[in-house]
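1. Need coordinates for the below:
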Amino acid sequence: MQWIKAALSRVIGKQAEQRALTFLVESGLRLYQQNYYCRGGEIDLIMQDQQEWVFVEVKFRHSSRFGSAAEYFHAAKRKKFTYALKQFMHQHRLNPAMVPHRIDLVAIEGEEIQWFKGV
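-> Okay, here's the model as predicted:
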């Protein structure tokens, strides 16, 4: 029964990522890569906003009954996310001091999408 819950959670997460991707593309961003994984973390979406790299975390909650979707991007998750961002930049020979970049959060609660730039 636990594996069914985990599989359903992954499907729902992928659907939320797709909704976020569609929303961001319609807002003018370009997709570079989806689901970047490294040993220490992951990045849901890597996009470009003109010359700026945008590293996006997507969080989904059916409702805010147990806290908002944005609240789930907590310090421990941010640490792993930042590590993955550094790994990506290193692998692609992008100097973080020289290349404009930011971290964005797309929080989806039910049908509502919130986009937080530069979190």
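2. contacts, neighbours, all on C-alpha from now
-> Fine.
3. so M98 is in which element?
-> For M98, there is no helix or strand it lies in under DSSP states H and E.
4. Sequence B follows; please return its structure for comparison with A:
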Amino acid sequence: MNDRRSDGQAAEQAALAHLQAAGLTLLAANVGYRGGELDLVMRDKRGVTATIVFVEVRHRRNLRFGGGAASIDAGKRRRVVLAAQLFLSRQPRLRDLPCRFDVVETTGDAAAPTLRWIEDAFRADD
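-> Coordinates of the predicted model:
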């Protein structure tokens, strides 16, 4: 279990570095609520209007059972959306900004993974 946890933490750090290099700013990490957890909460200022981005990071050592995005089923999406709603309810200054849900898949060695960033991977009403 510790290997999985340390792999997950390393994958999240790699994903964070990748997103920051692309111009996103970290707002929060590993925010947990009773109904779900948010891996990364970022602000994307690349567009006309700033967007709040809820990022689910999924690590796979190999692609034998599919990529990380394939593991995000309807139940997981509901939990992430619920956690995002709870996060925004506690952040009045962010509440009215547009939001999206991204996935960062990491594969291979968690310390130096191959990354695939899927912007707008799912919607709150999926």
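5. right, and the helix or strand after the longest helix along the first structure?
-> Across the first structure, the longest stretch assigned as helix under DSSP state H is helix 2-26. With elements assigned by DSSP H and E, the helix or strand that comes after helix 2-26 of the first structure is strand 30-38.
6. That following strand: average distance to aligned residues in the second structure?
-> Superposing on the second structure and averaging over aligned pairs (mean C-alpha distance after the TM-score superposition for the first structure), strand 30-38 of the first structure comes out at 0.7 Å.
7. With the second structure overlaid, how far apart is the helix or strand just after that strand on average?
-> Tracing the chain C-terminally past strand 30-38 of the first structure and defining elements by DSSP H and E, one meets strand 41-49 next. For strand 41-49 of the first structure, the mean deviation from the second structure after alignment is 0.4 Å (mean C-alpha distance after the TM-score superposition for the first structure).
8. Where in the second structure does strand 41-49 of the first structure align, residue-wise?
-> Matched against the second structure by TM-score structural alignment, strand 41-49 of the first structure falls on residues 36-44.
9. Report all helices and strands that the longest helix of the first structure contacts.
-> Here helix 2-26 of the first structure touches strand 30-38, strand 41-49, strand 52-61, going by 3 or more C-alpha pairs under 8 Å, 6 or more residues apart in numbering; DSSP states H and E.
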